[in-house]
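all I have is the shape, not the residue letters:
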């Protein structure tokens, strides 16, 4: 049976991140994608211009509309925008008994722009993280959650995973892509068995990394109905690696372009007439 996956997040009109990237990743991995929008974001490959958060009641209505009609096998949560929306999401997911929840604590866009307010940070710590099957912070997000320096050593990475796990999620995937001095991009997973797992991949020299966090977390959500967390993470990481490698086939924007979500499904690109 094909899994139904709900993504709860903000938008990206250029299609590389947010709800649009989530839908692409979920679809590319063979699941049926559904969405509830938390914020309308004016952004492109060069940065975020502004955003407007949805009314929390409207977010609740979107979530209810899905759960009251459709079997939901997994949920991905991305940008929550403010504390009221965070609390409403937690309330509705609890009411509907949501499972396989992947929370990507989106607080800062790839461009460095802030995507949440102060109240949202407290609310996601108190209400969303404890609901999650797995959370997927990158290093700057982990530093924000833990209120610590964004300077990392291997010892600090392992300690941070344990501290993040104490916030209540079942698993923590700490993404190591911001460790730029390494030739590898290694993500670390820690769960209830207390055994750290490493997911190394060669670092890809590409400017096309817009929406990588959205894509990875959505891929995990699409795979969780079929695989245990460690295998879902491994398969999602392989998928993202392929999407990064193939990203040069796209020509989207003048800044940090998107990954190629459909790299395994689309035929090789054709040349335009006259080229």
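Nice, I can see it. Please read these numbers as outputs of a predicted model, since none were measured by experiment.

going by C-alpha atoms from here, please, whenever you check contacts or count neighbours.
OK.

now do the strands in the stretch 151-275 of the chain.
171-174, 187-190, 197-199 (DSSP state E, counting those that start in this stretch).

ok, and here's another one to check against it:
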């Protein structure tokens, strides 16, 4: 049977990030994708409104539709936005523990929009992280979670990974795309580190890169891969997606989710 993965995250109307990026990634990585939408991010250019949260009842209904009607081999969380939504998701995951859980602590969008309320950070850190197989913060998210100063080097990333690991996740991977030099990601399992380093790709069109990376990890874990191999595959997948990113002529364009299949051998 095909592996089944549920994403609990926000919907991004432009199609590059959030639920849309997750489902595209699940399809590309050959797993059956399902979604529980927590909020809709639309950035309406006419009204300037951009954030529309779903009710807790609607989120719970979507979750149980996937779990009870299809079954779930792995779960990924993305944008959760409020303390109340995180509390609900924790309760649902505690009652229906998946074989693997990838937590992408989405906080700030590519356009600078706030995607996690300030009073929700502690709830995520103290209650959701301990349930996670892997958490995947970028540098800015790691700084906010730890309430630390800027992370500007690989050594500081390693220190941050150790600090984040204490919150209870099995693995921590910190994404270093915002470093001034080559892009490096660092994985920590409580004992040692693994590093993935790539030359920086000269593009601003990276919308959805973080969502797609964590979704690819979730897909590989659901298929039975070890965490290190899942990260390795996800890194290759998202690197190809950035190398062949899509520019629609306005703002930050999208990573191209089919690039790994089209331009690289599986």
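Nice, thanks for sending it over. Quantities reported herein were computed from a predicted structural model and do not represent experimental measurements.

could you export the strands of the stretch 151-275 of the first structure as a markdown table, including mean neighbour count and distance to residue 264 of the first structure?
As requested, the strands of the stretch 151-275 of the first structure are exported to a markdown table (neighbours: other CA atoms under 10 Å; distance: least, CA to CA, whole Å):
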| stretch | mean neighbour count | distance to residue 264 of the first structure |
| --- | --- | --- |
| strand 171-174 | 26 | 25 |
| strand 187-190 | 21 | 23 |
| strand 197-199 | 15 | 21 |
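
okay if I get those as JSON lines plus distance to residue 239 of the first structure?
Below are the strands of the stretch 151-275 of the first structure laid out as JSON lines (distance: least, CA to CA, whole Å):
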{"stretch": "strand 171-174", "distance to residue 239 of the first structure": "16"}
{"stretch": "strand 187-190", "distance to residue 239 of the first structure": "14"}
{"stretch": "strand 197-199", "distance to residue 239 of the first structure": "13"}
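
looking at those strands, which is closest to residue 207 of the first structure?
Comparison of the strands of the stretch 151-275 of the first structure against residue 207 of the first structure by CA to CA identifies strand 187-190 as nearest, at 19.6 Å.

where does the closest one end up in the second structure?
Mapped onto the second structure using TM-score structural alignment, strand 187-190 of the first structure spans residues 185-188.

out of the strands of the stretch 151-275 of the first structure, nearest to residue 226 of the first structure?
Using CA to CA, these put strand 171-174 closest to residue 226 of the first structure, at 16.8 Å.

quick one: the closest one to the second structure mean distance?
Taken against the second structure, strand 171-174 of the first structure registers an average deviation of 0.3 Å after superposition, with mean CA distance after the TM-score superposition for the first structure.

got the contact list for that strand?
For strand 171-174 of the first structure, the external contacting residues (CA atoms under 8 Å, 6 or more residues apart in numbering) are 132-139, 142, 161, 164-165, 187-192.

redo that, cut-off 6 Å
134-138, 187-191 (CA atoms under 6 Å, 6 or more residues apart in numbering).

and of the strands of the stretch 151-275 of the first structure, who's closest to residue 11 of the first structure?
strand 171-174 (23.6 Å).

and that closest one, how far from the chain's centre?
12 Å (CA atoms, centre = their mean, to the nearest Å).

what residue lies at the spatial centre of the second structure?
In the second structure, the residue lying closest to the centroid (CA atoms, centre = their mean) is residue 104, at 3.4 Å.

give me every residue that touches that one.
Here residue 104 of the second structure is in contact with 77-78, 135-136 (CA under 6 Å, 6+ apart).

returning to what we had before: tell me the one of the contacts of strand 171-174 of the first structure nearest residue 23 of the first structure?
Distances from residue 23 of the first structure to the contacts of strand 171-174 of the first structure, taken by CA to CA, are shortest for residue 136, at 17.7 Å.

hang on, the earlier thing: what is the nearest of the contacts of residue 104 of the second structure to residue 93 of the second structure?
Closest to residue 93 of the second structure, out of all of these and judged by CA to CA, is residue 77, at 10.7 Å.

in the stretch 1-150 of the second structure, which spans are helices?
Per DSSP state H, counting those that start in this stretch, the stretch 1-150 of the second structure carries helices over the ranges 18-28, 56-69, 83-95, 121-123, 139-146.

of these, which is nearest residue 260 of the second structure?
helix 18-28 (8.4 Å).

show me what residue 199 of the second structure lines up with in the first structure.
Per TM-score structural alignment, residue 199 of the second structure is aligned with residue 202.

so what's that match closest to, chain neighbours aside?
residue 184 (4.5 Å; CA to CA, 6 or more residues apart in numbering).

residues contacting the one you found?
Here residue 184 of the first structure is in contact with 201-203 (criterion: CA under 6 Å, 6+ apart).

and the closest residue to residue 73 of the first structure other than its chain neighbours, how many residues sit next to it?
Spatially, and ignoring its direct neighbours in sequence, residue 73 of the first structure is nearest to residue 4 (5.4 Å; CA to CA, 6+ apart). Neighbourhood size, residue 4 of the first structure [other CA atoms under 10 Å]: 20.

just residue 153 of the second structure next, same as before
14.

for it, which non-adjacent residue is closest in space?
residue 179 (7.0 Å).

any figure for the gap between that neighbour and residue 200 of the second structure?
10 Å (CA to CA, to the nearest Å).

list the buried ones in the biggest helix by length in the first structure?
Longest among the helix segments of the first structure by residue count, using DSSP state H, is helix 229-245. The neighbour-count check on helix 229-245 of the first structure (16 or more other CA atoms under 10 Å) flags 229-230, 232-233, 235-237, 239-245 as buried.

good, we can wrap up now.
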